[in-house]
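# 3D, please:
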Amino acid sequence: MFVCPTVCFQVGLFLFPLIVGGYTCARNAVPYQVSLNSGYHFCGGSLISSQWVLSAAHCYKSRIQVQLGKHNLELSESTQQYINSAKVIRHSGFNTYTLNNDIMLIKLATPATLSSAVQTIPLPTSCVAAGTTCLISGWGNTLSSGTNYPDQLQCLKAPVLSAKQCSAAYPGKITNNMMCVGFLEGGKDSCQGDSGGPVVCNGELQGIVSWGYGCAQQGLPGVYTKVCNYVSWIQSTIASN
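Down below sits the predicted model:
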């Protein structure tokens, strides 16, 4: 059984998602990936416009420093930009226990300067089909049992599972706003510290790292917020803030 390390979030029944079984990303190959920091890295996020970041509601803190253009969290890098949050807006329907509507917007105090290392990722134009291979990234734990938090950004390519496979893995726990991505045989997954980070499929942000039982366990894939259901919420929230 997966044991929750001291830095892992625990809400309701769930232990939250590091990348297990992945590889070190090429430097600045994921230019939309951000680190949410409050004196330490605690979650990931995605830059969706020069002034807005999308993450998971369970990553909420009232004040957040957003670190952009990062590859190695332990080094000072020429590409990095550190920008404080001006507003942190959780979805009003977020449920702490079921993790339904696990989505949050962060407005940056000043717009990010876009560069080869800092880029926005498009929102989905439609929901992603089962079987599509996507890229998951983060600085989360790389061990399915034990802890090893990497300095360098980790990547994992994994398929979107069908709604039927997802519901069968977590009976009664999957809402229409969630999707499973990963491998039912286990061995590869997101894990603690990756929460809030991106799942990108065909160049669009389709998922947000949300929850799972343990990490990389057989029959228990990672569960992700289904971004395609929230495009209008994202657009209206940005427009009114």
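# contacts and neighbour counts: CA atoms only from here.
Fine.
# mind listing what's buried in the longest helix along the chain?
What stands out as the longest helix in the chain, according to DSSP state H, is helix 231-239. Residues 234, 238 are the ones in helix 231-239 that count as buried (16 or more other Cα atoms under 10 Å).
# another for comparison:
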Amino acid sequence: MLRYFTLVSLLALCRGFGSITTFPEGSVEPLPLKTNDAPKSRIVGGQTTTIANYPWAVSLQHEWEEYTYDTIHFCTGTIINKDWILATGVCALMIESENVTIRVGSDYFHEGGTVHEIEYAIFHPEFNETTQDYDLALLRLNTSLTLSNSVQAVKLPSLNQNYPEGTIFSMASWGASVFLGDMTTQLQYISLPTITTELCQTVYFDRITDRMFCSYEEYVGMCIGDTGAAAVVDGVLIGIASWDYACSSYGYPGVYANVSVMVDWITEVSSSSSPAPLFCLVAALAILLRSEA
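Okay, the predicted model is just below:
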């Protein structure tokens, strides 16, 4: 049943709700890294962990009657404070059409912890659904979280904080372990090194912007359900899993929203107890106009 769900998810995610991405019409298809270009390291990925090690990780899920459990996991989110969850803009788009909830404080996406409803989403005003630039959104919860050892806010970076090539970060999520493989019900973590923008652009060309950074490790990376997962260094958030090509198949880097260059927006929105409805309307209208341009 899990494999069936993964196949169905893949079809949905290729339309925009996940880490597998399609490229704008007329653009050049990505070219994989050559073996001698790929950085080598001894880090190990895909290991089981507990939510106490990544207490900011939350599961975004919605109901599906034909699934094994009451709800299915489709994206990962990150706790910013007791009222706000950071997600990608692409994942937040699904909230408009689905009854999305989040589960916090559990090793498993289908049980344990507590479940909370989302009141509304605020997209980054420059978010571009097609290119996935500025791929951030903040989700306002209906009820505040109760913080504990298994429910904690992540630490935010300084504005424009720089992390050089080869910086090792960790990321935890409930996404699929391999392309077209089974979803993982229990939280898994991986560790990955960053690579230079120039090297990443040899694969994805000019689609990589200053609001993104890339990582690569042979056969290790994000996949279905990992979008929105926090990339952290010593407990500090440096990025959010945004997109990749074919579940980080050999030669294809993962791409992350560069949080440090957008952290001022995160702080501004999440520090407000109740943002003005006009602010939300203007942001949504700007995204709509760009998508129709």
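# and the longest helix of the first structure, how far from the second structure on average?
Comparing helix 231-239 of the first structure with its match in the second structure after superposition yields a mean distance of 1.7 Å (mean Cα distance after the TM-score superposition for the first structure).
# distance of residue 179 of the first structure from residue 133 of the first structure?
13 Å (Cα to Cα, to the nearest Å).
# those two: which is more packed in?
residue 179 (27 against 20; other Cα atoms under 10 Å).
# mind checking what residue 30 of the first structure lines up with in the second structure?
Correspondence of residue 30 of the first structure to the second structure, assessed by TM-score structural alignment: residue 54.
# A helix includes its match, no?
No: assessed with DSSP: H, G, I helix; E, B strand; the rest coil, residue 54 of the second structure is coil; it does not lie in a helix.
# what count of nearby residues applies to it?
28.
# find residues that contact each of residue 179 and residue 133 of the first structure.
Shared contacts of residue 179 of the first structure and residue 133, defined by Cα atoms under 8 Å, 6 or more residues apart in numbering, comprise residue 160.
# what's the neighbour count on residue 21 of the first structure?
18.
# which one is it nearest to, not counting chain neighbours?
residue 188 (4.4 Å; Cα to Cα, 6 or more residues apart in numbering).
# next one: residue 207 of the first structure
Residue 207 of the first structure's closest residue in space is residue 199 (Cα to Cα, 6+ apart), at 4.5 Å.
# and what of residue 170 of the first structure?
residue 220 is the one closest to residue 170 of the first structure (Cα to Cα, 6+ apart), at 7.6 Å.
# what does residue 5 of the first structure give?
In space, residue 5 of the first structure is closest to residue 147, 7.1 Å off (Cα to Cα, 6+ apart).
# am I right that that neighbour is in a helix?
No: counting by three-state DSSP, residue 147 of the first structure is not part of a helix but coil.
# what does it correspond to in the second structure?
Per TM-score structural alignment, residue 147 of the first structure is aligned with residue 181.
# again, but for residue 156 of the first structure
Per TM-score structural alignment, residue 156 of the first structure is aligned with residue 190.
# quick check: which element contains that match?
Element membership for residue 190 of the second structure, per DSSP states H and E: strand 188-195.
# and the angle for the helix or strand just after that strand with strand 188-195?
Counting by DSSP H and E, the next helix or strand C-terminal to strand 188-195 of the second structure is helix 197-204. Put simply, helix 197-204 of the second structure runs at 110 degrees to strand 188-195, going by axes from the mean of the first three to the mean of the last three Cα atoms, to 10 degrees.
# from the chain's centre, how far out does the very next helix or strand once past helix 197-204 of the second structure sit?
Per DSSP H and E, the first helix or strand lying C-terminal to helix 197-204 of the second structure is strand 212-215. Centre-to-centre, strand 212-215 of the second structure and its host chain are 12 Å apart (Cα atoms, centre = their mean, to the nearest Å).
# what range does strand 212-215 of the second structure cover in the first structure?
Under TM-score structural alignment, the match for strand 212-215 of the second structure is residues 178-181.
# what does the matching stretch contact?
100, 158-163, 166, 207, 221-226.
# so which bits of it are buried?
178, 179, 180, 181.
# same check on stretch 219-231 of the second structure?
Under 16+ other Cα under 10 Å, the buried positions of stretch 219-231 of the second structure are 220, 221, 222, 223, 224, 225, 226, 227, 228, 229, 230, 231.
# what of stretch 234-251 of the second structure?
235, 237-251.
# what's the matching range in the first structure for it?
Against the first structure, stretch 234-251 of the second structure falls on residues 202-219 (TM-score structural alignment).
# spit out the contact partners of the closest residue in space to residue 254 of the second structure that isn't next to it in sequence.
With sequence-adjacent residues excluded and distances taken as Cα to Cα, 6+ apart, residue 254 of the second structure is closest to residue 244, at 4.7 Å. Going by Cα under 8 Å, 6+ apart, residue 244 of the second structure touches 19, 20, 21, 222, 223, 252, 253, 254, 255.
# the second one pairs with which position in the first structure?
What it means is residue 20 of the second structure. Using TM-score structural alignment, residue 20 of the second structure pairs with residue 16 in the first structure.
# from residue 197 of the first structure, how far out is its match?
For residue 16 of the first structure, the distance to residue 197 of the first structure - Cα to Cα - is 12 Å.
# ok, now how distant is the residue nearest the centre of the second structure from residue 140 of the second structure?
Nearest to the mean C-alpha position of the second structure, by Cα atoms, centre = their mean, lies residue 228 at 1.5 Å. Using Cα to Cα, residue 228 of the second structure is found at 15 Å from residue 140 of the second structure.
# and for residue 255 of the second structure?
25 Å.
# ok, those two, which is more surrounded?
Each of residue 255 of the second structure and residue 140 has its neighbours counted (other Cα under 10 Å); residue 255 has more, 26 against 23.
# just checking, what packs against the helix or strand hosting the more buried one?
For residue 255 of the second structure, the host element (DSSP H and E) is strand 254-258. For strand 254-258 of the second structure, the packing partners by 3 or more Cα pairs under 8 Å, 6 or more residues apart in numbering; DSSP states H and E come out as strand 212-215, strand 236-243.
# try 10 Å
strand 188-195, helix 197-204, strand 212-215, strand 230-233, strand 236-243 (3 or more Cα pairs under 10 Å, 6 or more residues apart in numbering; DSSP states H and E).
# any chance of the ones you listed in JSON lines, with distance to residue 111 of the second structure too?
Converted to JSON lines, these look like this (distance: least, Cα to Cα, whole Å):
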{"stretch": "strand 188-195", "distance to residue 111 of the second structure": "16"}
{"stretch": "helix 197-204", "distance to residue 111 of the second structure": "38"}
{"stretch": "strand 212-215", "distance to residue 111 of the second structure": "31"}
{"stretch": "strand 230-233", "distance to residue 111 of the second structure": "21"}
{"stretch": "strand 236-243", "distance to residue 111 of the second structure": "24"}
